[in-house]
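Trainee: My questions concern the predicted model and sequence given below.
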Amino acid sequence: MHLKKVKSSMEPLFERMKTGVADGELPSHDDVSQFVRLCRQMYDFAEEEWLMEAEDFLHLANQLSRAVKNGELPEVVQLVDSLEDACAYCHRTFRD
């Protein structure tokens, strides 16, 4: 799978998670597991200049997975916001 395909596969999952969290619901375990798997693949594609950001993003995704498993909605809300901020920063800084 190419990086663009990984990112395009992540987008609907993340949008679904954001919508659910905005409605006060935990994301599904399946969505989060798939999202984490795609984050790992994105990290594998990371170039040196944005490797640290990819690592941070993967770390946040893993924290999100733990928070969902533990049913910690406030933590999930915070992590989804942090993932959104990290994504916006990375795209602003490293897009061609």
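Mentor: Nice, I can see it.

Trainee: going forward, measure contacts and count neighbours with C-alpha atoms only.
Mentor: Will do.

Trainee: buried sites along the longest helix seen in the chain?
Mentor: Looking across the chain with DSSP state H, the single longest helix is helix 73-94. By 16 or more other Cα atoms under 10 Å, the buried positions in helix 73-94 come out as 73, 75, 76, 77, 79, 80, 83, 84, 86.

Trainee: Find the pair from these with maximum spatial separation.
Mentor: Distance extremes for the buried residues of helix 73-94: the farthest pair is 73 and 86 at 19.7 Å, using Cα to Cα.

Trainee: Identify all contacting residues around the helix or strand that contains residue 42.
Mentor: Using DSSP states H and E, residue 42 sits in helix 29-45. Helix 29-45 has contacts (Cα atoms under 8 Å, 6 or more residues apart in numbering) with 3, 6-7, 9-10, 13-14, 17, 51, 54-55, 57-58, 61-62, 64-65, 68-69.

Trainee: okay, pairing it with this:
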Amino acid sequence: MYFNSLELKLMHLIDIYTLGVISAPTFESEYLSLWRKYRDSSDSKNTSLYFQRYIDSVFTALDMYCSNPDIRDTNDFDEIELFNEVIKINNTWKDYKQ
């Protein structure tokens, strides 16, 4: 399976987040910025449907994340819920790649 540089950067960012190297707010900021670059690039047109679902699922999890407990709704993810969801998504992706 071939991945372009933006796809590799997205996967690396997910990996370092799930290893605890970066915080949820840092992951949110960096992932959303990189995801938008990827979305707007021509690279996203040549990716597999499964990989697209993978990175979009992480985007959706981040969209449900709210770092501020004062404005967090009951359906929003906190840091722990976001981490667990990204782990789950990542494990599903790793199972698929094997």
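Mentor: Thanks, I have it. Predicted model only: the values in this text are computed from it and were never measured.

Trainee: Any idea what the TM-score comes out to?
Mentor: Overlay of the two chains. TM-score (TM-score structural alignment, normalised by the length of structure 1): 0.56; 84 aligned residues with a Cα RMSD of 3.3 Å.

Trainee: coming back round to it: and the buried residues of helix 73-94 of structure 1 as JSON lines, adding distance to residue 41 of structure 1?
Mentor: Shown next, in JSON lines, are the buried residues of helix 73-94 of structure 1 (distance: Cα to Cα, whole Å):
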{"residue": "73", "distance to residue 41 of structure 1": "26"}
{"residue": "75", "distance to residue 41 of structure 1": "24"}
{"residue": "76", "distance to residue 41 of structure 1": "22"}
{"residue": "77", "distance to residue 41 of structure 1": "24"}
{"residue": "79", "distance to residue 41 of structure 1": "20"}
{"residue": "80", "distance to residue 41 of structure 1": "19"}
{"residue": "83", "distance to residue 41 of structure 1": "16"}
{"residue": "84", "distance to residue 41 of structure 1": "18"}
{"residue": "86", "distance to residue 41 of structure 1": "17"}
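
Trainee: Quick one: map residue 94 of structure 2 onto structure 1.
Mentor: The equivalent of residue 94 of structure 2 in structure 1 is residue 88 (alignment by TM-score structural alignment).

Trainee: Distance of the residue nearest in space to the middle of structure 2 relative to residue 80 of structure 2?
Mentor: Nearest to the geometric centre of structure 2 sits residue 58, at 3.3 Å (Cα atoms, centre = their mean). According to Cα to Cα, to the nearest Å, residue 58 of structure 2 stands 14 Å off from residue 80 of structure 2.

Trainee: neighbours around the counterpart of residue 55 of structure 2 in structure 1, how many?
Mentor: Taking TM-score structural alignment for the superposition, residue 55 of structure 2 sits opposite residue 57 in structure 1. Using other Cα atoms under 10 Å, the number of residues around residue 57 of structure 1 comes to 24.

Trainee: Quick check: residue 57 of structure 1 vs residue 78 of structure 1, distance?
Mentor: 14 Å.
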